[in-house]
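Asks: please find the sequence and the predicted model below.
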Amino acid sequence: MSKVVLVTGASSGIGKSIATFLKEKGYTVYGTSRNPKNLENFSFQLITLDVLKVETINKAVDLIIEKEGKLDVLVNNAGMGITGPVEDTPTDEMRAVFNTNLFGAIDVMKAVLPQMRKQKSGTIINVTSIAGYMGLPFRAVYSASKGALELVTEATSMEVKNFGIKVVNVAPGDFATNIAAGRYHTPVFENSAYKENYQASLDLMDAHVDHGMDPIEMAKKVYEIINYKNPKIHYKVGDFMQKFSIVLKRILPDKMYQKLLMNHYKL
């Protein structure tokens, strides 16, 4: 029997690429979207799930288990971006990002874990970000939400190990997707003390996404992880310098590393 996979946030970008690739590899794949009725031309089944609404999470998971009798893999991919100076960004928008990127992902894990414990097997792959390993200027809240999910992954992996469940995260760098369009952008306020630096950083972020890697690289890595007998806890997928930046953060003095980041963002 093929493995049954649930991929959240599968209507576009990295999630769609992962779900499509796994379907081509013979897996039974359920992708999710908040409004799947408006979407067409998907090779996998697309079902309704909003990570901010627990009832839709439970309904989607119950549907899969009822139809397939099991759930082998969760790819926790649904998320949102946010940019802006901390001082200028509305706190409610910050909370919304944490509700999606952290608590939404946790609620999906909580929904699938009872079935995985019953099976005594399962793999949960949380999609985080290389940005979660460092505090990036004008992306503080996004970095913090993804960094928090990294730590939740570490802790949960220890809690469920006795049940035969593996919990892993994959941190992508910049990929050529429509994520920039889906971000909450704090406006560049005319009277903001950060106006020039923030606008320059926005332009740089958009350029990075436009010239990012093909999302198929993330799909291939997820496929590899599913097939590892003993996967690691942390994986990074990005260009050499993006991955190397994490190594540099470990070995360089804080101020030196900060200077490198500020030079990169032309601050």
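Replies: Cool, got the structure. Residues are numbered from 1 along each chain as shown.

Asks: going by C-alpha atoms from here, please, whenever you check contacts or count neighbours.
Replies: Will do.

Asks: looking at this protein, which strand is longest?
Replies: strand 165-172 (DSSP state E).

Asks: beyond that strand, next helix or strand please.
Replies: Where DSSP states H and E defines the elements, the next helix or strand beyond strand 165-172 is helix 179-182.

Asks: for that next one, buried residues please.
Replies: Going by neighbour count (16 or more other Cα atoms under 10 Å), the buried part of helix 179-182 is Ile179, Ala180.

Asks: C-terminal to that helix, what's the next element?
Replies: strand 184-185.

Asks: now do the longest helix belonging to the chain against strand 165-172, angle only.
Replies: Longest helix of the chain, by residue count under DSSP state H: helix 140-160. Angle of helix 140-160 versus strand 165-172, following axes from the mean of the first three to the mean of the last three Cα atoms, to 10 degrees, is 160 degrees.

Asks: which positions within helix 140-160 qualify as buried?
Replies: 140-150, 152-153, 156-157, 160.

Asks: now stretch 256-264
Replies: Tyr257, Gln258, Leu261.

Asks: can you tell me how far the last one is from Ala78?
Replies: I take that to be Leu261. 27 Å (Cα to Cα, to the nearest Å).

Asks: now swap in Asn169 and tell me
Replies: 13 Å.

Asks: can you check His211 too?
Replies: Going from His211 to Ala78 by Cα to Cα gives 22 Å.

Asks: please say which of these two ends up with more neighbours.
Replies: With neighbours defined as other Cα atoms under 10 Å, His211 and Ala78 compare such that Ala78 has more, 25 against 12.

Asks: helix, strand or coil: sort out the nearest residue to that one once chain neighbours are set aside for me.
Replies: Nearest residue to Ala78 in three dimensions, chain neighbours excluded: Gly9, at 4.0 Å (Cα to Cα, 6 or more residues apart in numbering). Classification of Gly9 by DSSP: H, G, I helix; E, B strand; the rest coil places it in coil.

Asks: number of residues surrounding Gly9?
Replies: 25.

Asks: now do the same contact list for it.
Replies: By Cα atoms under 8 Å, 6 or more residues apart in numbering, the residues touching Gly9 are Gly15, Lys16, Gly31, Thr32, Ser33, Asn76, Asn77, Ala78, Gly79.

Asks: the fourth one: neighbour count?
Replies: So that's Thr32. Neighbour tally, Thr32, other Cα under 10 Å: 28.

Asks: got another, please set it beside the one above:
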Amino acid sequence: MSKVVLITGGSSGIGKSIGEFLLEKGFVVYGTSRNPERYSESKLNLLALDVSNTQTITKAVQTIIDKEGRLDVLVNNAGAGITGPIEEIPDEEIKRNFETNFFGPINVIKAVLPQMRKQKSGLIINITSIAGYMGLPYRGVYSASKGALELITEAFRMEIKDFNIEMTNIAPGDFATNIAAGRYHAPVQEQSPYKTPYGNTLKLMDAHVDSGKDPLLMAKAVYKVISTKNPKVHYKVGEFMQKFSIVLKRILPDKVYEKMLMKHYKL
């Protein structure tokens, strides 16, 4: 029997790549979008879902269960970028980012767990970020929201072990997607004390995304995890130096690592 997979944020970028790859491998795949009617060309069954709206989550999950009778894999991929000096990012934008990157995935997990518990099986993959392992300048809110999802996964997976449900994180580095166009940018203000360093860092971040890896690598990583009997707690996918930066953070003194980051961002 083909496994039934739900991928949030499946209309573009990493989510779309994962969905199309899993389709080729014979899975039954449902993607989600806040506005699925905009993607009539999509190869996936796209359902309307906004991770910050629990009613849409419940409806989408129930639609899959009604049609397929089961739900085997959740890929919590929907997310949003955000940049800016923390001092200058409006509170509502910080809260909105956590609604999408942290509370949203938790609400989707809560919606699928009863069915997975009923089946006595299931796999939940949370797409986080290598940025979630460190506080990055002018990406602090994003780092915090993804880091929170990494940590809560560690706790969550222990709580659901008794039900034969697995949970893991996959943290991507920079990938060539449209995330830079879709994220919230605090404006570079003319009178801001952060104008020059933030402006320069913003250009550097956009360049990293533009020259990023092919999202197909993430699709293959997700497929490998689905095919693994006992998934690890954490996976990282990206450039060697991006993954190695996590190792360096563990072994270097804090201030040395901080200086390394500041040199990288030319601060």
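Replies: Ah, there it is. It should be emphasised that the depicted structure is a prediction, and the values quoted were computed from it without experimental measurement.

Asks: TM value for the aligned chains?
Replies: Overlay of the two chains. TM-score (TM-score structural alignment, normalised by the length of structure 1): 0.99; 267 aligned residues with a Cα RMSD of 0.4 Å.

Asks: show residues contacting the longest strand of structure 1.
Replies: By Cα under 8 Å, 6+ apart, the residues outside strand 165-172 of structure 1 that reach it are 116-117, 120-130, 132, 150, 153-154, 156-157, 160, 218, 222, 231-238.

Asks: quick check: the alignment partner in structure 2 of Asn38 of structure 1 vs Glu20 of structure 2, distance?
Replies: Using TM-score structural alignment, the equivalent of Asn38 of structure 1 in structure 2 is Arg38. Using Cα to Cα, one gets 17 Å for the distance from Arg38 of structure 2 to Glu20 of structure 2.

Asks: can you give me the helices for structure 2?
Replies: Using DSSP H, the helices assigned to structure 2 run over residues 13-24, 54-68, 91-98, 104-119, 140-159, 179-182, 195-210, 216-226, 240-251, 254-264.

Asks: out of those helices, deepest packed?
Replies: Among those, helix 13-24 has the highest mean neighbour count (mean count of other Cα atoms under 10 Å), at a mean of 21.

Asks: returning to that earlier point: which of the buried residues of helix 140-160 of structure 1 sits closest to Lys70 of structure 1?
Replies: Closest approach to Lys70 of structure 1 among the buried residues of helix 140-160 of structure 1 (Cα to Cα): Val160, at 17.5 Å.

Asks: what sits against that closest one?
Replies: Lys166.

Asks: how far away is it from Lys53 of structure 1?
Replies: Here the criterion is Cα to Cα. By it, Val160 of structure 1 lies 24 Å from Lys53 of structure 1.

Asks: could you do Lys249 of structure 1 as well?
Replies: Lys249 of structure 1 is 36 Å from Lys53 of structure 1, by Cα to Cα.

Asks: quick check: most distant residue from the centroid of structure 2.
Replies: Distance from the C-alpha centroid of structure 2, by Cα atoms, centre = their mean, peaks at Gln191 (33.8 Å).

Asks: ok, it to Asp50 of structure 2 distance?
Replies: 36 Å.

Asks: ditto for Ser42 of structure 2
Replies: For Ser42 of structure 2, the distance to Asp50 of structure 2 equals 18 Å [Cα to Cα].

Asks: centre-most residue in structure 1?
Replies: By Cα atoms, centre = their mean, structure 1 has its centre lying nearest to Val127, at 3.2 Å.

Asks: map that one onto structure 2.
Replies: Using TM-score structural alignment, Val127 of structure 1 pairs with Ile127 in structure 2.

Asks: let me see the contact set for that match.
Replies: Val75, Asn76, Asn77, Asn169, Ile170, Ala171, Pro172.

Asks: so which of these is the most crowded?
Replies: Neighbour max across the contacts of Ile127 of structure 2 (other Cα under 10 Å) = Val75, 28 neighbours.

Asks: ok, and the closest non-adjacent residue to Lys236 of structure 1?
Replies: Nearest one to Lys236 of structure 1, counting by Cα to Cα, 6+ apart, is Ala171 at 4.6 Å.

Asks: Ile14 of structure 2: what's its closest spatial neighbour, skipping adjacent residues?
Replies: Here the residue nearest Ile14 of structure 2, using Cα to Cα, 6+ apart, is Pro215, at 5.3 Å.

Asks: quick check: that neighbour vs Glu190 of structure 2, distance?
Replies: The gap separating Pro215 of structure 2 from Glu190 of structure 2 is 36 Å, by Cα to Cα.

Asks: with Met1 of structure 2 instead?
Replies: Met1 of structure 2 is 59 Å from Glu190 of structure 2, by Cα to Cα.

Asks: Tyr257 of structure 2 now?
Replies: Tyr257 of structure 2 is 31 Å from Glu190 of structure 2, by Cα to Cα.

Asks: how about Val233 of structure 2?
Replies: 44 Å.

Asks: same thing with Asn76 of structure 2?
Replies: Taking Cα to Cα, one finds Asn76 of structure 2 at 38 Å from Glu190 of structure 2.

Asks: if we can go back for a sec, and the gap between the residue nearest to the centre of structure 1 and Lys266 of structure 1?
Replies: Val127 of structure 1 sits at a distance of 28 Å from Lys266 of structure 1 (criterion: Cα to Cα).

Asks: now swap in Val108 of structure 1 and tell me
Replies: Taking Cα to Cα, one finds Val108 of structure 1 at 38 Å from Lys266 of structure 1.

Asks: now Phe103 of structure 1
Replies: In terms of Cα to Cα, Phe103 of structure 1 sits 33 Å off from Lys266 of structure 1.

Asks: chain neighbours aside, what residue packs nearest to Thr128 of structure 2?
Replies: What sits nearest to Thr128 of structure 2 in space, not counting adjacent residues and going by Cα to Cα, 6+ apart, is Ala171, at 4.7 Å.

Asks: same question, Ser157 of structure 1
Replies: Excluding the flanking residues, the one nearest Ser157 of structure 1 by Cα to Cα, 6+ apart is Val167, at 4.7 Å.

Asks: what's the neighbour count on the one you found?
Replies: Val167 of structure 1 has 26 neighbours, counted by other Cα under 10 Å.

Asks: do the same with Lys236 of structure 2
Replies: 21.

Asks: who's in contact with it?
Replies: Residues near Lys236 of structure 2 by Cα under 8 Å, 6+ apart: Ile130, Ile170, Ala171, Pro172, Gly173, Lys243.

Asks: check Val97 of structure 1 too.
Replies: Contacts of Val97 of structure 1 (Cα under 8 Å, 6+ apart): Gly79, Met80, Gly81, Ile82, Val141, Tyr142, Ser145.

Asks: returning to what we had before: closest to Met205 of structure 1 out of the buried residues of stretch 256-264 of structure 1?
Replies: Of all the buried residues of stretch 256-264 of structure 1, Leu261 has the smallest distance to Met205 of structure 1: 13.2 Å, by Cα to Cα.
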